[in-house]
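>>> Need the 3D shape of this:
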Amino acid sequence: MKHPDGYPAGNPVSPEPLHALVEPGQAVNAAQKRPAGQNPATPAGTAPATSAFDDSTPLARELADINRRRRALAAQQLPLPPAPRVFTVANQKGGVGKTTTTVNLAAALARGGARVLVIDLDPQGNASTALGVDHRSETPSVYDVVINDAPVASVLQKSPEFDALYCVPATIHLAGAEIELVSLVAREQRLRTSLDRFLAETSEPFHYVFIDCPPSLGLLTINAFVAAREVLIPIQCEYYALEGLSQLLNNIKLIERHLNPVLSVSTILLTMYDGRTNLANQVAEDVRNHFPKEVLKTVIPRSVRISEAPSYGQSVISYDPSSPGSLSYLEAAAEISRRGAPA
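Below you'll find the predicted structure:
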């Protein structure tokens, strides 16, 4: 797969050396005008530079920071949980990076050695697309699990990205599942029943399960909350970021009280962060003040690479491993694994 500009996906393009940007005629003329014996990089009357790389520029500092973060990530070993941690990734507000966060955290943890399962419970199927799995209409999917009681193992697919990354895909049939669930017995607990049975019976245990649900509070989302133990909420660092959050938290408390007493909001991740703006910094500060224990230290920056990756059927972790967005998701995954499950 190639980028629109012709370069292979996943390989950042190195800029051409400066001398390649000079016209041949210009290079010859410059050489003719230079006094004999003078270094072409050293103007007359000045001492030769000790280094061609100026580490005082913003770009140099950014590159140095990226290298430091890469070395730190390479040196650490992610701890694996003793029992599967099941997350529902939710936010009733759309466009906050919910599916992107699901896919990239799952890929980051799989890259770190964990066995990870993503359950795509959103009828749009964007998580299935990003993980590169088949989700055409005739494909066995999560619809068969929640409506027809199919075993999770019968619809499971391995993502081509990592050997330890799996997906239960969503198909177009899931769009009508809300109506079909209304008349079914134990309609709020169908996903939990199937998932618990699968996790108990599988020969190779999974360490993490991420459920990507639609940005609305219907029966599919309720099934996701009932099946999970933890809720991860992505919040964009933009205006209206906290809009609807109180309603989401109230709904989670209702589900905790009546359907799933072990459910808790364990993690909040700030996304689409642009440190150059006062607004992003103010939103981040407000969220941290309201949820000091839940908010991760890591923030996910705005990134073209993160936006491009799904169109190539990849997470940003494999699409561009050295990009700031990839490093941020790797750091967030490491932070989640070190925190451990809530008591």
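>>> Could you use CA atoms for every contact and neighbour count after this?
Fine.
>>> just the strands in the stretch 201-343 of the chain please.
208-212, 230-236, 264-273, 295-301 (DSSP state E, counting those that start in this stretch).
>>> Ok, which of those comes nearest Ile255?
strand 264-273 (10.0 Å; C-alpha to C-alpha).
>>> So what's the gap between the closest one and the chain middle?
Here strand 264-273 is found 11 Å from its chain centre; the criterion is C-alpha atoms, centre = their mean, to the nearest Å.
>>> for it, packing partners?
Using 3 or more C-alpha pairs under 8 Å, 6 or more residues apart in numbering; DSSP states H and E, the elements in contact with strand 264-273 are strand 230-236, strand 295-301.
>>> What about Glu201, how many residues nearby?
Per other C-alpha atoms under 10 Å, the neighbour tally for Glu201 reads 11.
>>> who's in contact with Ser159?
Leu131, Gly132, Val133, Leu165, Tyr166, Cys167 (C-alpha atoms under 8 Å, 6 or more residues apart in numbering).
>>> want to put them side by side, so please do this one too:
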Amino acid sequence: MVKKKIKQIAIYGKGGIGKSTTTSNLSAALVQAGYKVMQFGCDPKSDSTNTLRGGKYIPTVLDTLREKNVVKAEEVVFEGFHGVYCVEAGGPAPGVGCAGRGIITAVQLMKQQKVFDELDLDFVIYDVLGDVVCGGFAVPIREGIAEHVFTVSSADFMAIYAANNLFKGIQKYSHAGGALLGGVIANSINAPYAREIIDDFVQRTHTKVIEYVPRSVTVTQSELQGKTTIEAAPNSEQAKVYSSLAQKIAEHVESSTPSPLELKELREWAAKWGNHLLALETGEIRTEAAGI
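Model prediction:
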């Protein structure tokens, strides 16, 4: 019998950008489409999977290891919405150790106990903090644990700065079997200029936008109920966007090495856009004017 190839995906993004919201809705949409999915929370806050479980937090791999020397997979793998498997790597005690160590430990545990194969998974989705340049957080890329990387970014400079840093990491490990970039998930894209900024950035870094996700009050309403939008508002426009994203990621085959901007280039690029937006604000130019 031929062993099924599991599609392993890492989703990065700076803190507060909507990365866990996007990842959880992606997982929910994929399980709804009939795939077997595990979501692997890699943020020390351990809150990646709670909207898949009615707002409930689950014991993390590192916390469980602190209580006992040997951890069985069933003690840290929990089922959520539509049977999506949820794991939280966790972090060290505050002020001690490397926040990325949980990822390394948790992945080793899953591999030793052959959890991915036994659960017959189609997807493992790692939800990784993307604004900390730390060895642990780079593991899914560096070790090639994830095959495809997607980054969640808005049109804000710090989000783009974090995405550009991630591109540098992918580029660095791309020659040594590291993960490659699948594309950018453009989040909170409501104003026309936000889409233009993201489009310009991906063009300059030889990448692509895989989906544009608008900011929506539906997401806030759903999360206040401890649910994903897919579960709480399945017929909403926002749920359709997440379902579209899930389909594109399910069909995604070929990732590539991005071409990150040097810091000086990024600063100059941002300054031009800053001037452009100021001119829009003051009415010096109309929205459709280009010139960047």
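>>> Could you get me the TM-score between them?
Overlay of the two chains. TM-score (TM-score structural alignment, normalised by the length of structure 2): 0.72; 248 aligned residues with a C-alpha RMSD of 3.2 Å.
>>> Could you look over the helices and strands packed on strand 264-273 of structure 1 and pick the most buried one?
Mean neighbour count (mean count of other C-alpha atoms under 10 Å) peaks for strand 230-236 among those, with a mean of 25.
>>> other SSEs contacting it?
strand 85-89, helix 98-111, strand 264-273.
>>> Can I get the strands of the stretch 201-343 of structure 1 in TSV including distance to Ala153 of structure 1?
Shown next, in TSV, are the strands of the stretch 201-343 of structure 1 (distance: least, C-alpha to C-alpha, whole Å):
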stretch	distance to Ala153 of structure 1
strand 208-212	14
strand 230-236	22
strand 264-273	27
strand 295-301	33
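>>> Using a markdown table, lay out the helices and strands packed on strand 230-236 of structure 1 together with mean neighbour count and distance to Tyr208 of structure 1.
Listed next are those as a markdown table, based on neighbours: other C-alpha atoms under 10 Å; distance: least, C-alpha to C-alpha, whole Å:
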| stretch | mean neighbour count | distance to Tyr208 of structure 1 |
| --- | --- | --- |
| strand 85-89 | 25 | 5 |
| helix 98-111 | 26 | 8 |
| strand 264-273 | 21 | 14 |
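>>> first to last residue in stretch 257-272 of structure 1, what's the distance?
This stretch, stretch 257-272 of structure 1, spans 33 Å end to end (C-alpha to C-alpha, to the nearest Å).
>>> Off-centre distance for it?
With C-alpha atoms, centre = their mean as the basis, the mean position of stretch 257-272 of structure 1 lies at 17 Å from the chain mean.
>>> rewinding a little: which among the helices and strands packed on strand 230-236 of structure 1 is found nearest to Tyr329 of structure 1?
Among these, the nearest to Tyr329 of structure 1 by C-alpha to C-alpha is helix 98-111 (6.0 Å).
>>> In structure 1, what stretch matches stretch 18-30 of structure 2?
Stretch 18-30 of structure 2 corresponds to residues 97-109 of structure 1 when matched by TM-score structural alignment.
>>> Name the residues that touch that stretch?
With contact meaning C-alpha under 8 Å, 6+ apart, stretch 97-109 of structure 1 is reached by 89-91, 115-118, 126-127, 130-131, 161-162, 165, 208, 210-212, 233-236, 271-272, 306, 315-317, 326, 329-330, 332-334.
>>> In structure 1, what range does the helix ranked longest in structure 2 match?
Of all the elements of type helix in structure 2, the one with the most residues (DSSP state H) is helix 263-282. Under TM-score structural alignment, there is no match for helix 263-282 of structure 2 anywhere in structure 1.
>>> In that helix, which residues are buried?
Buried residues in helix 263-282 of structure 2, counted by 16 or more other C-alpha atoms under 10 Å: Leu266, Trp269, Ala270, Trp273, His276, Leu277, Leu280.
>>> now stretch 208-227 of structure 1
For stretch 208-227 of structure 1, the neighbour count (16+ other C-alpha under 10 Å) marks 208-216, 219-227 as buried.
>>> which residues of the stretch 51-200 of structure 1 fall in helices?
58-75, 98-111, 126-130, 142-148, 177-181, 190-201 (DSSP state H, counting those that start in this stretch).
>>> and the nearest residue to Gly94 of structure 1 once chain neighbours are set aside, what does it touch?
Once flanking residues are discounted, Gly94 of structure 1 sits nearest to Pro215: 5.7 Å by C-alpha to C-alpha, 6 or more residues apart in numbering. Applying C-alpha under 8 Å, 6+ apart to Pro215 of structure 1 gives the contacts Ala90, Asn91, Gln92, Lys93, Gly94.
>>> May I see the helices of the stretch 51-200 of structure 1 organised as TSV, with distance to Ala30 of structure 1 added?
Below are these laid out as TSV (distance: least, C-alpha to C-alpha, whole Å):
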stretch	distance to Ala30 of structure 1
helix 58-75	28
helix 98-111	50
helix 126-130	51
helix 142-148	67
helix 177-181	72
helix 190-201	70
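>>> These: which one's closest to Gln282 of structure 1?
Of all the helices of the stretch 51-200 of structure 1, helix 98-111 comes closest under C-alpha to C-alpha, at 21.2 Å.
>>> export the helices and strands packed on strand 264-273 of structure 1 to CSV and tack on distance to Arg190 of structure 1?
Below are these laid out as CSV (distance: least, C-alpha to C-alpha, whole Å):
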stretch, distance to Arg190 of structure 1
strand 230-236, 18
strand 295-301, 30
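>>> looking at the ones you listed, which is closest to Gly340 of structure 1?
Using C-alpha to C-alpha, the nearest of those to Gly340 of structure 1 is strand 230-236, at 11.0 Å.
>>> Just give me the mean distance for that closest one relative to structure 2.
Here the mean offset of strand 230-236 of structure 1 against structure 2 after fitting is 1.1 Å, by mean C-alpha distance after the TM-score superposition for structure 1.
>>> Now do that strand: which range of structure 2 does it align onto?
Alignment note (TM-score structural alignment): strand 230-236 of structure 1 is matched to residues 148-154 of structure 2.
>>> Off-centre distance for stretch 315-333 of structure 1?
On C-alpha atoms, centre = their mean, the centre of stretch 315-333 of structure 1 falls 8 Å from that of its chain.
>>> what's the answer for stretch 52-69 of structure 2, then?
21 Å.
>>> hang on, isn't Thr218 of structure 2 packed against Lys240?
No: using C-alpha atoms under 8 Å, Thr218 of structure 2 is not in contact with Lys240; the gap is 11.9 Å.
>>> circling back to that earlier point, how about the strands of the stretch 201-343 of structure 1, which one is nearest Gln26 of structure 1?
strand 295-301 (40.7 Å).
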